[in-house]
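1. turn this into a model:
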Amino acid sequence: MNHLYPIFLKVHELNVLLIGGGNVGTEKLQFLLKSSPNAQVTAVSREFSQDFLDLASTTDTVTVIEDVYHEKYLGGKHIVIAATDDKLVNRQVRDEAKERFLLVNVADTPDLCDFYLGGIVTKGNLKIAISTNGKSPTAAKRLRQLLEEVLPEEIDDLLDNLNAYRDTLKGDFEYKVKAMNEITEGLVKKGEIKNLAYNKS
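-> As a prediction, this is how the structure comes out:
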């Protein structure tokens, strides 16, 4: 049973520490920037791959520091990602981060993670996160690809229309919830998403 609690973090307002600048570190950074192009990331590694440096250079919110990991880099951080090829270093990062009550993700080591970087589908303002409870990142990837194909691009028009409609509603909270439930009921019906998207309010 999956007991994970999904949340959406404003990583452009939080400080993320990424330890590791190789292939895995590049993958983690790519994931962060794809979801949040302005994610505030400090990357620390003894050396960085060219792919990592090229990716980091696409935004001014990523700071690159060539150095071995040290506990001092945990200062002022909210989230920590350990992505080195050294299990002992990854464990050290995890243990020292936990002493500071920081949230930690250790690459390819689910037992040491407070959170996972799952598959994410983004269509304008719509964002769907997919988790396999750390069992199969590949399955999460395939599900992401499927949802990206199935969800119409017009879904963002639908969300804009629903937001505009909600702003016109009068009455108390209970009334507004009932009205929104009624108008969005068709979303669960096959083929209705695209039709609703074209129904301009």
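2. okay, CA-based contacts and neighbour counts for the rest of this
-> Fine.
3. so what does the helix or strand harbouring residue 97 touch, helix or strand wise?
-> Element membership for residue 97 (DSSP states H and E) is helix 87-99. Counting contacts by 3 or more Cα pairs under 8 Å, 6 or more residues apart in numbering; DSSP states H and E, helix 87-99 packs against strand 79-82, strand 103-106.
4. here's the other one to compare against:
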Amino acid sequence: MSTNFPEIQGGGSLILAWQIKGKEVLVVGGGEVAAGRIVNLLNADAKVTVVCPRDGLNEEVAYRVDQGQVKHVDRMFLPLDLEPEKNVAMILTAIDDPDASTRIWKYCKRLKVPANIADVPSECDFYFGSVHRDGPLQIMVSTNGNGPRMAAAIRRQIGEMLPKGTGDSIQKVGQLRRKLRKIAPGKSTRDISKRMGWMSEVCDKWSTEEFNNIDDADMEDLVQYYESGIVPSFEEIRLGQRGDVVWEFDGSFGWM
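-> I've put the predicted structure just below:
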């Protein structure tokens, strides 16, 4: 029997992309930590409610309240904030009161509401990592609570290593996938596998810069190759399929 399988490394977290769009999220507290959490949540299109006395809001959180970006409950947290009819999907606490935070965490456990208690890993159902963001691209670095500052440094290093325009190229890949699904809408396992395989070959063959340079006409030309299973190069699409291209020869080779 083969034993060539991945080695198990315990002690990690299951890193997921949590789809929180349109869901209710409660943030308890209004200081600097809460402000950072709110940015992450709004970037994920969550519906955010901040529970904190008005005089406890820092400048950034107060701005988001005043701009209507988040709802505001002007008082301390109460159990009624997690009543079932409010459909709270998760709660984040960022307050300077460990006892109150623990009480909120225990209440969340009884109600089975996922919670993140700032700076108390043992009372967190999930963690926030250091995230590099470039359009649709998100890369999270997590140290599982051991070294947040190091996570931030590593995240910056990763961001600097990525080719310029990576986010834009990923955006183009998404557009290409949608065009492909229009001409090949099959939903069987075989259809899905074929689409994924062809797209994988395109992504392996084309560079970030080439994806950045393609337009809608290029994409339309490219997806026409799908049924044949062929993956043309960028040059074949841009030059070989355009009737408006003027070919110039420098005399370095002759006609056979």
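5. quick TM-score on the pair, please.
-> With the length set by TM-score structural alignment, normalised by the length of the first structure, the two chains reach a TM-score of 0.83; 194 aligned residues with a Cα RMSD of 2.4 Å.
6. follow-up on the earlier one: next, format the helices and strands packed on helix 87-99 of the first structure as CSV and append mean neighbour count and distance to residue 159 of the first structure.
-> Below are these laid out as CSV (neighbours: other Cα atoms under 10 Å; distance: least, Cα to Cα, whole Å):
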stretch, mean neighbour count, distance to residue 159 of the first structure
strand 79-82, 25, 30
strand 103-106, 22, 32
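7. those strands: which one's closest to residue 49 of the first structure?
-> Shortest distance between residue 49 of the first structure and those, using Cα to Cα, is found for strand 79-82: 16.0 Å.
8. what's the matching range in the second structure for that closest one?
-> Under TM-score structural alignment, strand 79-82 of the first structure corresponds to residues 90-93 of the second structure.
9. the strands in the second structure, which residues?
-> Assigned by DSSP state E, the strands in the second structure fall at 24-28, 47-51, 71-73, 88-93, 115-117, 130-134, 137-141.
10. now do the buried residues in the last one.
-> Looking back up the chat, that one is strand 137-141 of the second structure. Applying a neighbour-count criterion of 16 or more other Cα atoms under 10 Å, one finds 140-141 buried in strand 137-141 of the second structure.
11. equivalent range in the first structure for it?
-> When strand 137-141 of the second structure is compared against the first structure (TM-score structural alignment), it corresponds to residues 126-130.
12. just the first one next, same as before
-> Applying TM-score structural alignment, one finds that strand 24-28 of the second structure aligns to the residue range 15-19 of the first structure.
13. quick one: average offset of that stretch versus the second structure, please.
-> By mean Cα distance after the TM-score superposition for the first structure, the fitted stretch 15-19 of the first structure averages 0.8 Å away from its aligned residues in the second structure.
14. which residues touch that stretch?
-> 25, 29, 39-45, 69, 73-74, 76-84 (Cα atoms under 8 Å, 6 or more residues apart in numbering).
15. likewise for stretch 120-128 of the second structure?
-> Under Cα under 8 Å, 6+ apart, the answer for stretch 120-128 of the second structure is 102, 105, 114-118, 142, 144-145.
16. now tabulate those in JSON lines and tack on distance to residue 183 of the second structure.
-> JSON lines is the format used below for those (distance: Cα to Cα, whole Å):
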{"residue": "102", "distance to residue 183 of the second structure": "54"}
{"residue": "105", "distance to residue 183 of the second structure": "50"}
{"residue": "114", "distance to residue 183 of the second structure": "41"}
{"residue": "115", "distance to residue 183 of the second structure": "43"}
{"residue": "116", "distance to residue 183 of the second structure": "44"}
{"residue": "117", "distance to residue 183 of the second structure": "47"}
{"residue": "118", "distance to residue 183 of the second structure": "48"}
{"residue": "142", "distance to residue 183 of the second structure": "40"}
{"residue": "144", "distance to residue 183 of the second structure": "43"}
{"residue": "145", "distance to residue 183 of the second structure": "46"}
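17. those residues: which two are farthest apart?
-> 102 and 142 (23.5 Å).
18. and the aligned residue in the second structure for residue 64 of the first structure, how far is that from residue 56 of the second structure?
-> Aligned by TM-score structural alignment, residue 64 of the first structure pairs with residue 72 of the second structure. Distance, residue 72 of the second structure to residue 56 of the second structure, by Cα to Cα, to the nearest Å: 12 Å.
19. can you check residue 39 of the second structure too?
-> In terms of Cα to Cα, residue 39 of the second structure sits 18 Å off from residue 56 of the second structure.
20. so the two - more neighbours on which side?
-> residue 56 (17 against 14; other Cα atoms under 10 Å).
21. the more buried one maps to what in the first structure?
-> Using TM-score structural alignment, residue 56 of the second structure pairs with residue 48 in the first structure.
22. show me what contacts its match?
-> So residue 48 of the first structure contacts 20-22, 66 (Cα under 8 Å, 6+ apart).
23. those: which two are farthest apart?
-> Counting by Cα to Cα, the most remote pair of the contacts of residue 48 of the first structure is 22 and 66, 12.3 Å apart.
24. which residues touch the one residue sitting closest to the centre of the first structure?
-> The centroid of the first structure falls nearest to residue 35 when counting by Cα atoms, centre = their mean (5.4 Å). Residue 35 of the first structure sits next to 120, 122 when contact means Cα under 8 Å, 6+ apart.
25. what does residue 74 of the first structure give?
-> Residue 74 of the first structure touches 17, 80, 97, counting by Cα under 8 Å, 6+ apart.
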